[in-house]
Structure formats: structure tokens, C-alpha cells
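# Could you work out the structure for the sequence below:
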Amino acid sequence: MSLLLDSKINHSTFFLTGFPGLEQQYPWLSIPFSCIYATVLSGNCLVLHVIWTEPSQHKIMFYFLAMLALTDLCMGLSTVHMVLAILWGLSQEIGLDACISQISFVHGLSGTESGVLLTVVCDRFPAICNPLRYTSILTNTRIIKIWLGILERSFIVIIPTIICLKFFYYYTTTHILSHSFCLHQDLLWLACSDIRFNSFYALALVICILLLVSVLILISFILILHSVLAIASQEEQLKSLQTCVSHICAVFSLYIPIMGLTMVLRFGKHLSPVVHVLHGQHLYLFPPLMNPIIYSVKSHQIRSRIQRWFTLKNN
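Now for the predicted structure:
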């Protein structure tokens, strides 16, 4: 009995696997990862800077884009330090408290990202279908309340699982995490406590959020399409639909990686460890990398402001 108790502790240090089988290539892998992280940080910071400094972009749609850029920026920062520390050979260890904190930020920010995307899509419905009342429906006060509500919902719903993780016991003989940063399901595999609540609650949460958000986004697009088709002018129809293209791309760039990572974590134990790691990196790098590109390409205001800003810098 004493040996069994000695092998269980609720305050432990975990070892992050990193990229198994590619240890010899870490110096080379650090180059593209550093470039990707630099692009994520600079791209989202640039979008925030342009929206902040350009008076013509102090509009409702750009406020939502600023929320999305800020969320993407935080998502990148929540994992960058551990991934680069592994690739640069600095450290692969992380304490339980630090691991749980990272899980809180990683999963909370994922929920925030989905909430902001839903808001961005729903914002297009009154803008296209009821443009005369658009500014009266979405006031600055209401936008702030929406932003705070998204943050509150995203972090409060994960509190039960976070509390359980803190009080679980973990085997000291198996304390190797299969990713380059902490994920909820990854930490559950190392717990020797009853994890049924966390497992079912997390799965139900992912399904409910994905299903609810997907249904609401689909309904919004159907309503927008119905209103657009009622417009007599074909030119106006195309112009209205083009405003939704970037939102559709942003939605797919988030939800396809989320569904892929969920399936791999729960049903892909037979897959190579590298597949698990790459799926995790894909989820927390791809949306923050692509969103600034998507909205900069589709938004004439942001694109022209960035071009003008670089022109002034070169002169």
C-alpha cells in the first residue's frame, strides 16, 4: 500500500514529448516554427494597429475583427514559449500548476475564438438585411457586453474540469505528455483518479459548442442568402455575398482543425505520435496565421491602410 501511495502525487512535474522521432531535426524545425510564430504575432499586431490608428475603421465590423485578432494573438502566446523552448533545447518540463494554467488558456481561448467568429458571422445579418437600423442595433456598449459575455462563457464552462485536474492524483512513473504543450485530454491519460466526469463533460462541451455554433452560423448564412436573393440587382447580390466569403473561410480554418484534433485525441491512439503533435500545432497555429491574411485580403480598408503604412515606412 505504501508503494502504491508513493507512486501517486497530486503535485508533479510533467515531461513534454515535443516531436518524437525528430529530435535530431529540432534546430531545423525551430526555423519554420519561429517564422510562423513571428508571422502570427506580427500579422495580428498589424491588424490591431491599423484598426486602432485608422479613424475610418472605427466601425462595428472592424471592432469584431480587432477582437478576433486579439484572441488569435493570445492563442499564439499561450503555446509559443513551450514549443520554442523544446525546439531550442532549453526545457521540456512543466509543473502541474503551470500545465493546468496553460490548459485553461488554450481551451478557454479556443472557445473565445469560436464565440467571436459566431459574432462576426451574425454581425453580417443585420448589416445586410437591415442596414438602416444596423448602428442602432449594435451600439458600442452592446459590443463591449458581447465581448465580455464571450470571454465569460468561454472560461466559466471549463472551470469544473480545471478544478478536477488540480485535485487528481497522477502516477509519477508515467508523467510524459504526448504534445509540445498541455492539453486537457493529454493530462487525463496520466491521472490515476476517476476521470469519467472530466472525460464526458469535455466531450459533451465540445459537441454542444460545435453543434450549437455550427447551427447558428448555418442559420445566419441561410437568412443572409435569403435576403441577398431578394435584391433585384445582381451586382448588389455579388457585393453582399462577397462580404461573407472571408467569414466562411475563417470558420472553416477553425472548425476543421478542432474536429480533427478531437477525433485524433479520442479515437486515434493507434496513430503515430507525430500525427497527434502536428494536429495540436495545426489547431493553435493555423487560425491565428490565416485570419489576418483572410481579412486583409478581403477588406479593402485594411489592405489599403497596410499598403499605405509600408509605403510611408519605405519613404
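
# C-alpha only now, for contacts and for neighbours.
Will do.

# from memory residue 277 sits against residue 180, does it?
Yes. Counting by C-alpha atoms under 8 Å, residue 180 is a contact partner of residue 277 at 6.9 Å.

# Please enumerate the shared neighbours of those two.
Taking C-alpha atoms under 8 Å, 6 or more residues apart in numbering as the contact rule, residue 277 and residue 180 both touch 18, 19.

# and these two? which has more neighbours close in?
In terms of neighbours (other C-alpha atoms under 10 Å), residue 180 is the more surrounded of residue 277 and residue 180; the figures are 25 against 19.

# is it true that the more buried one lies in a helix?
No. Residue 180 is assigned coil when assessed by DSSP: H, G, I helix; E, B strand; the rest coil, not a helix.

# if I pick the nearest residue to it once chain neighbours are set aside, what's in contact with it?
Distances taken as C-alpha to C-alpha, 6 or more residues apart in numbering place residue 18 nearest to residue 180, at 4.2 Å, with adjacent residues excluded. The contact partners of residue 18, taken as C-alpha under 8 Å, 6+ apart, are 83, 86, 87, 92, 178, 179, 180, 181, 277.

# Second input sequence below; structure requested for side-by-side comparison:
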Amino acid sequence: ILMANGTIFMPSLLLLIGIPGLEAVQCWIGIPFCAMYVIAMVGNYLLLFIIRSESSLHKPMYLFLAMLGVTDIVLSTCILPKMLGIFWFNLQEIHFEACLLQMWLIHTFQSLESGILLAMALDRYVAICEPLRHTTIFTPQLLTRIGVGLTLRAAILVAPCLVLIKCRLKHYRTTVISHTYCEHMAIVKLAADDIRVNKAYGLFVAFTILGFDIIFITLSYILIFIAVFRLPQKEARLKAFNTCIAHIFVFLEFYLLAFFSFFTHRFGFHIPPYVHILLSNLYLLVPPLLNPIVYGVKTKEIRNRVVKMLYH
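Sure, this is the predicted structure:
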């Protein structure tokens, strides 16, 4: 409903325009993005199949890896089909409620991925620093509780973003979202109402989840490195360190992309908008692409199983 002051009251449809400034080449940008998505899907589904079919991989490290694979599949699928619809078929319209659902799913699974990375770091800490107690600490019951707890933490913390948008933001200056997917601040900035509470809560969620997780991941690895360097034998130190290399790479890849995207959005006022959008897309697409590759290359058990499948 168009109001007298030119604002729109509770719009039922929004428009996702894709990458502003690169509209002429969006159809070509969709090709590498689609390729990344296909490789990510194949890699993660293969990873899940290997972990499920090999009883020797039914250990905490690999079960957390399976959780990460499921999260990556869902996260990629939340954005890519709609994004390619915008790029290739000009399907820009999205219902307001569908946009909010996409926003909630994206931010929930981003938060869940961060939590799984924390759980993996704690698993490595116990495996290296308390190896004799590892199997008694990380029981199947604890793994289930961790999975449920991380999912609830993400879903419950992100849910108020939906409520705050629906209940507080009634009037919108425009219905055009200059983005490829429905991101929290991209929606909030459309509103003509006071958005300070919405912005503050979005920052609270980001710092509560990412800040908490990265502090404890860093602490875990400091303790791991201290324990590794105290090992008397060089071979034992190398073996312990090798079990962490893939995890460290994945942690750095996820959090560096997250913080680079976050600070570019908040403080990169002189950076063209299309750079912001591309960084956001890469932040969501690169981890699902690289994670199965990294673990496939660095984890001997998974690598051997892949080789066995290819040559037998």
C-alpha cells in the first residue's frame, strides 16, 4: 500500500536485483557460481556417503565433519537457486515472508557452522591434550546434545531478527534489495522507520556467536600448540599437528572471509557496492566448496576411500 508520504506499508513483494553495477555481466558471473555450487554439492555428498558407509569413520571428528557437510549443503542451497534465477531468468520478485525465511535460514546456518567449528576445535583439544579420556568424554550422547544445542542456539538467537522486522518495520522507502539474497541489513535498510534496534540486535547476534566461538577456538588451539610442543618425540609432534592442519585451514578460511566481509560492509564506504555483494556471495559459497576438498586431501582415511572408489 502506497502511503501519502511516498512510503510503502508492509509490502508483500520485494525485488532482488542481484549485483548492482554488474547487471550486464550477471549471466556470466552465474556460470562460475553455478560451478562452485555443483562441486560443493558433489564434494559434500561424497563426504557424507564415505563417513556413513565406513564404520571406522564413526568417530567424533568425522561425525562433526558430517554435520559441517550437511550445514554447507543447506547454506549453499538457500542462496544459489534463487541467485541463478535472478542472473539467468530475471526472476527478481520474492515474497516478503519468503525473503524473511531465506534470511533466517542463511544466518541460522552461518551461526551453526561457526558452532560446529568450535565443537571440532574442542574435539581436537581433548584428543591431543587428554587422549586417554577422549572416548569417555565425546560419547554419542554428548555428540547428539552438542548438535541439538548448537542448532537451537543458532535458531533461537537469529529468530528475533524476524520478529523485530515484522513488528517494528511497517513503512518502507523502497522494495528493491540491492543484493543477490535476503540478508538482514539489506532488508532493514529498506525501512523508513527507526532501524536502530534492528541494527543493534544484528550486531549483538554476530558478536555473541562469532565472537564467543572464535575466542574459544583460539584458546583451544593455543592449548593444543602448547601440548604438541611439549611432546618429547618429533614424530609424535608432527602426527599431532597433522591432525589439526585441515581444521586450522577451515577455521581461517571461514572466519577470515566472515570478518573481511563484515568489516567491508560496515566500514568500506568508498568500496563499490558490487565488491560488497561479491564478497558476501564468496563468504557463503567458498567454505562449502573448499571444506570437502581440504578434508579429502588432508585426511588419510577419507583420501584412501576416495581413491578406492575411483580405481575399483
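
# on that earlier part again, looking at the contacts of residue 18 of the first structure, which one is closest to residue 259 of the first structure?
Of all those, residue 277 has the smallest distance to residue 259 of the first structure: 14.8 Å, by C-alpha to C-alpha.

# rewinding a little: pretty sure the residue nearest to residue 180 of the first structure is in a helix, no?
No. Secondary structure of residue 18 of the first structure (three-state DSSP): coil, not part of a helix.

# what's the closest non-adjacent residue to the residue most central in space within the second structure?
By C-alpha atoms, centre = their mean, the second structure has its centre lying nearest to residue 110, at 3.4 Å. Ranked by C-alpha to C-alpha, 6+ apart and with sequence neighbours excluded, the top spatial neighbour of residue 110 of the second structure is residue 75, at 7.3 Å.

# returning to what we had before: is it true that the residue nearest to the centre of the second structure touches residue 76?
No. Taking C-alpha under 8 Å as the definition, residue 110 of the second structure is not a contact partner of residue 76, at 10.4 Å.

# Could I get the full set of helices for the stretch 1-150 of the first structure?
2-6, 26-53, 60-87, 96-129, 134-137, 140-156 (DSSP state H, counting those that start in this stretch).

# With distance to residue 256 of the first structure as added columns, please give those in JSON lines.
Shown next, in JSON lines, are the helices of the stretch 1-150 of the first structure (distance: least, C-alpha to C-alpha, whole Å):
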{"stretch": "helix 2-6", "distance to residue 256 of the first structure": "42"}
{"stretch": "helix 26-53", "distance to residue 256 of the first structure": "19"}
{"stretch": "helix 60-87", "distance to residue 256 of the first structure": "16"}
{"stretch": "helix 96-129", "distance to residue 256 of the first structure": "12"}
{"stretch": "helix 134-137", "distance to residue 256 of the first structure": "31"}
{"stretch": "helix 140-156", "distance to residue 256 of the first structure": "19"}
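
# what's the closest of those to residue 193 of the first structure?
Nearest to residue 193 of the first structure among those is helix 2-6; the distance by C-alpha to C-alpha comes to 12.3 Å.

# What number of residues are in the vicinity of the residue mapped onto residue 92 of the first structure from the second structure?
By TM-score structural alignment, residue 92 of the first structure lines up with residue 92 in the second structure. Neighbours of residue 92 of the second structure under the rule other C-alpha under 10 Å: 19.

# what's the answer for residue 244 of the first structure, then?
Other residues close to residue 244 of the first structure by other C-alpha under 10 Å number 18.
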